[in-house]
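J.: fold the following for me, if possible:
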Amino acid sequence: MPLKLGLIGYPINHSLSPWIHNEFMQRLGIEGEYLLYEVPEANLGTMINHIKEMKLNGFNVTVPYKQAIIPYLDFLDSDAEKIGAVNTVVNENGKWKGYNTDGQGYIRSVKMSFPDLFGASKKVLLLGAGGAARGIYRALTHEPFERIDIANRTGERARSLLDVKEDRVETSILSFQEAEQQLFNYDFIVQTTSVGMKPNVADQVISLENLKENTVVSDIIYQPILTSFLKNAQRQNGRTHLGHAMLLYQAQLAFQIWTGKTVPLDRTLSKLEQRLRGNE
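T.: Presented below is the predicted three-dimensional model:
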């Protein structure tokens, strides 16, 4: 029977998810479809009932519904419950179970490019404290880093992430100014805000003047694919990790949840990069 998959969010006409999951199905010889369900907030309940009637095998959830979807689900994966947000739902014998693949997908994408980064002596700086930062911070705390500090415009928002961390993890809350001054302390910097996204491509959340050479600098923005933040990291002899990798690896995990199959990403990663560069 053909797979029936989709994405719920608003707005989502720009989404690359249909392209990605159709690539996955084609790669594995699976028949199916992945459709967009662009739902204004006032219509969420009606659309959920419609999707239940359609009996989708699974679907993704994006902004603004990663939290709003939870009351409609029957079960939550332990990580999704801890994070308080869902981006992947699977239909298990008529019951809906929610997962969050953002953080795990992000970590998987970094490990593929920088396996040397994951060690007990390494220090991480996380920039931002929004929904994406929450899932990524949770995933980072499962890795053997010495410390993971958080810098954000407001300290209160940053401190709200601490309820998802592992007890062994050391974390300090910094202002952006403090982070700039201490930048040379870190081996890995993760930019999770929307600063630098199209159309404001010249913007940058902090200065990288004090960046240590060979520090891995990551930006989860993928439009533009090479942000101002990453360009400046390269000028400071940093190593860069592009945002489209996270997009693809979290989709790979979602597809694995739906089908039990792992899609090789070697060719798909380069095809996605070419597609994004063509839009610049």
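
J.: make it CA atoms for all contacts and neighbour counts henceforth
T.: Noted.

J.: now the helices for the stretch 101-250 of the chain?
T.: Listed in chain order, the helices of the stretch 101-250 of the chain (DSSP state H, counting those that start in this stretch) span 102-113, 131-140, 155-159, 176-181, 228-235, 243-259.

J.: of all these, which lies closest to residue 85?
T.: helix 131-140 (7.9 Å; Cα to Cα).

J.: run the angle between that closest one and helix 102-113 for me.
T.: Angle, helix 131-140 to helix 102-113, by axes from the mean of the first three to the mean of the last three Cα atoms, to 10 degrees: 60 degrees.

J.: which other residues reach helix 131-140?
T.: With contacts defined as Cα atoms under 8 Å, 6 or more residues apart in numbering, helix 131-140 is touched by 83, 85, 100, 102-104, 106-107, 126-127, 148, 161, 164-166, 192-193.

J.: the structure of the following sequence is requested for comparison with the preceding one:
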Amino acid sequence: MAITGKTTVTGIIGWPVSHSLSPVLHNAAFQALGLDWIYVPFPVTPERLAEGIAGLKSVGVAGFSVTIPHKVAIIPLLDQVTPEAELIGAVNTVVAREGKLIGYNTDGIGLIAAVREKLSFDPAGKHILVLGAGGAARSAVVSLALAGAAGVTIANRSHDPAAALAQLVAARLPETRFATRGLDCLSDAGFMGGFDLVVNTTSVGMAGDSFPGLALSALKPGGCLYDMVYAPPVTPLLAEARALGIPCANGLAMLVAQGEAAFRIWTGAIPPKGCMEGALAAVL
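T.: Below is the predicted model of the structure:
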């Protein structure tokens, strides 16, 4: 598709950002729908974030994605933030409307869509174990609670980040019970038997590593595993789940779903079914 003076520009800011697969997702969808839009990477260093945001706003960029390390730092630079993004404490999608920059977080939307589509799992009334307590865990914990989870337990190597996250979210979402544990609990079959779903929000698996002693086989009957890691497509954690016959999926579906949500925010259009996932799978 030819780029002209009428082409609408979107993109992604981060540092570094050249490795991002988001241009693959969005440009495939723009092309499939015949939209005169383009999505490009914008490398923005942390110390120049304010300048970068002001520049994007001044040149009329329609919207942009936000990745590491800007998801938190960008919030005070925006004109408005949605309640969910404010609760999560991070923004990954920005849209320009009537001269204002509005921040969203579609990571949680992506997770819920992924577990429903790939695992036929509805969080409502369920008990869920979240591995990790970083930014990805925060969006997972909030989105699972908003989806009606009865209980969310955060297991993390360090206690303080997990406790801080649980305390913060519990104060805002009292209908869900929150708890924290150390990673040593993962080898306790009695503990693991209390969960319907395990969500890995950490980078464990990217380098072929795993969680030693994880008692996956003790999950509730029908229990599932969702691993946010998508490269490699089959982590040791997923391989173990498959060997045990446990329904599982990698992070590809979440990446696609959060991208589709951002696409709808910017364009008001829905990407063709399978368009983004097919484009991403071809690259991976």
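
J.: in the first structure, what sits opposite residue 135 of the second structure in the alignment?
T.: In the first structure, the residue matched to residue 135 of the second structure (TM-score structural alignment) is residue 131.

J.: how about residue 76 of the second structure?
T.: By TM-score structural alignment, residue 76 of the second structure lines up with residue 71.

J.: try residue 106 of the second structure
T.: Under the alignment by TM-score structural alignment, residue 106 of the second structure pairs with residue 101 in the first structure.

J.: likewise for residue 248 of the second structure?
T.: Aligned partner of residue 248 of the second structure by TM-score structural alignment: residue 240.

J.: list the residues that contact its match.
T.: Contacts of residue 240 of the first structure by Cα under 8 Å, 6+ apart are 216-218, 230, 233-234.

J.: cool, residue 219 of the first structure as well?
T.: Here residue 219 of the first structure is in contact with 190-192, 227, 229-230, 241-243 (Cα under 8 Å, 6+ apart).

J.: try it again with 7 Å
T.: 190-192, 241-243 (Cα atoms under 7 Å, 6 or more residues apart in numbering).

J.: okay, now the aligned residue in the first structure for residue 52 of the second structure: neighbour count?
T.: Residue pairing (TM-score structural alignment): residue 52 of the second structure is matched to residue 47 of the first structure. Number of residues near residue 47 of the first structure (other Cα atoms under 10 Å) recorded here: 17.

J.: buried subset of the contacts of helix 131-140 of the first structure?
T.: 83, 85, 100, 102-104, 106-107, 126-127, 148, 161, 164-165, 192-193 (16 or more other Cα atoms under 10 Å).

J.: burial check on the match of residue 76 of the second structure, number of neighbours?
T.: 8.

J.: related to what we said a few turns ago, save the helices of the stretch 101-250 of the first structure as a markdown table, and put in distance to residue 206 of the first structure too.
T.: What follows is the helices of the stretch 101-250 of the first structure, written out as a markdown table (distance: least, Cα to Cα, whole Å):
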| stretch | distance to residue 206 of the first structure |
| --- | --- |
| helix 102-113 | 21 |
| helix 131-140 | 16 |
| helix 155-159 | 16 |
| helix 176-181 | 6 |
| helix 228-235 | 8 |
| helix 243-259 | 17 |
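
J.: among the ones you listed, which is nearest residue 54 of the first structure?
T.: Once the helices of the stretch 101-250 of the first structure are compared by Cα to Cα, helix 243-259 is nearest, at 16.0 Å.

J.: next secondary structure after the closest one?
T.: helix 266-278 (DSSP states H and E).

J.: great, nothing more from me.
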